[in-house]
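Trainee: Okay, predicted coordinates and the sequence, questions at the end:
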Amino acid sequence: MRDLTTLTAALKAFRDARDWAQFHSLRNLIVSLNLEAGELLELTQWLKDEEVEALPTDPLKAEALRDECADILLYLLLVADKAGIDLIEAAEQKLEKNAAKYPVDRFKGSRAKYDAV
């Protein structure tokens, strides 16, 4: 299982076997996605930058990091499925938009927002 379509199908089969689709309105999925993002953020609460950078080197913390990232991805897949969004296509289009907003010659090494330069 190495592509988003196959992963989405497996996720929907998991959901449907449990009759959870009834709870998966677009709003509920978006809320759940953000709650999971908050759990990812919570892994870094009160940590120094170097402690956050070290999370992947600790087996238990790395597992928690992987689990939260996976939860976010799974909810994002359900949001995209519900909204009819092809995530690969959307990401490619967004990269094109960002390339136009942030040309290399003006933004290389800069953290400025496109409308601030």
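Mentor: Arrived safely. Numbers count the residues shown, from 1 in each chain.
Trainee: going forward, measure contacts between C-alpha atoms and count neighbours the same way
Mentor: OK.
Trainee: Pull up the gap between the residue lying farthest from the centre of the chain and R111, please.
Mentor: Relative to the average C-alpha location in the chain, and by C-alpha atoms, centre = their mean, no residue lies farther out than D105, which sits at 28.8 Å. D105 sits at a distance of 13 Å from R111 (criterion: C-alpha to C-alpha, to the nearest Å).
Trainee: Against that first model, consider the following:
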Amino acid sequence: MNSDLDDLSKALRDFATERDWEQFHNPKNLAMALAGEAGELVAEFQWLTPAEAADLSPEAHARVAAEMADVLSYLVRLADVLDIDLVSAASDKIAANATRYPVATARGNADKARDTDTQ
């Protein structure tokens, strides 16, 4: 991971350790918490038009930022518990998607690839 993610991961690990929460921070629980927080983020945009979603009020912007922080925190904590380098995993995924969605056929096209490649 890069140093910012390493620092965040360590801060989250220390936070959990200080509270004796490692016992609860197993992959299943962290993945479920991540999904729950992602749902709370989605709820902030529910019923907004695309224009409204792109121009949030300061209050809504602050709520979205807080929900995004929760999502990131659970994702980083899950990666720490599973010993996954998120930056490396994301880089690998970008490379795989570049092959799966070549510019010549994917540019301006939102169709999902329908092959059997790894998602």
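Mentor: Looks like it came in fine. Keep in mind that this is a model prediction, so the values were computed, not measured.
Trainee: Give me the TM-score for this pair.
Mentor: TM-score of the superposed chains, computed with TM-score structural alignment, normalised by the length of structure 1, equals 0.91; 113 aligned residues with a C-alpha RMSD of 1.3 Å.
Trainee: what about the residue farthest from the centre of structure 1, distance to E92 of structure 1?
Mentor: 21 Å.
Trainee: On the three-state scheme, D71 of structure 1 is what?
Mentor: Assigned state for D71 of structure 1: helix (three-state reduction, DSSP: H, G, I helix; E, B strand; the rest coil).
Trainee: Neighbours of it, how many?
Mentor: Neighbouring residues of D71 of structure 1 were enumerated by other C-alpha atoms under 10 Å; the total is 19.
Trainee: R106 of structure 1: neighbour count?
Mentor: Around R106 of structure 1 there are 12 other residues, counting by other C-alpha under 10 Å.
Trainee: What of D14 of structure 2?
Mentor: When neighbours are counted by other C-alpha under 10 Å, D14 of structure 2 comes out with 14.
Trainee: In which helix or strand does it reside?
Mentor: With the criterion set as DSSP states H and E, the secondary-structure element containing D14 of structure 2 is helix 3-18.
Trainee: Which elements pack onto that helix?
Mentor: Contacting helix 3-18 of structure 2 under the criterion 3 or more C-alpha pairs under 8 Å, 6 or more residues apart in numbering; DSSP states H and E are the following elements: helix 58-82.
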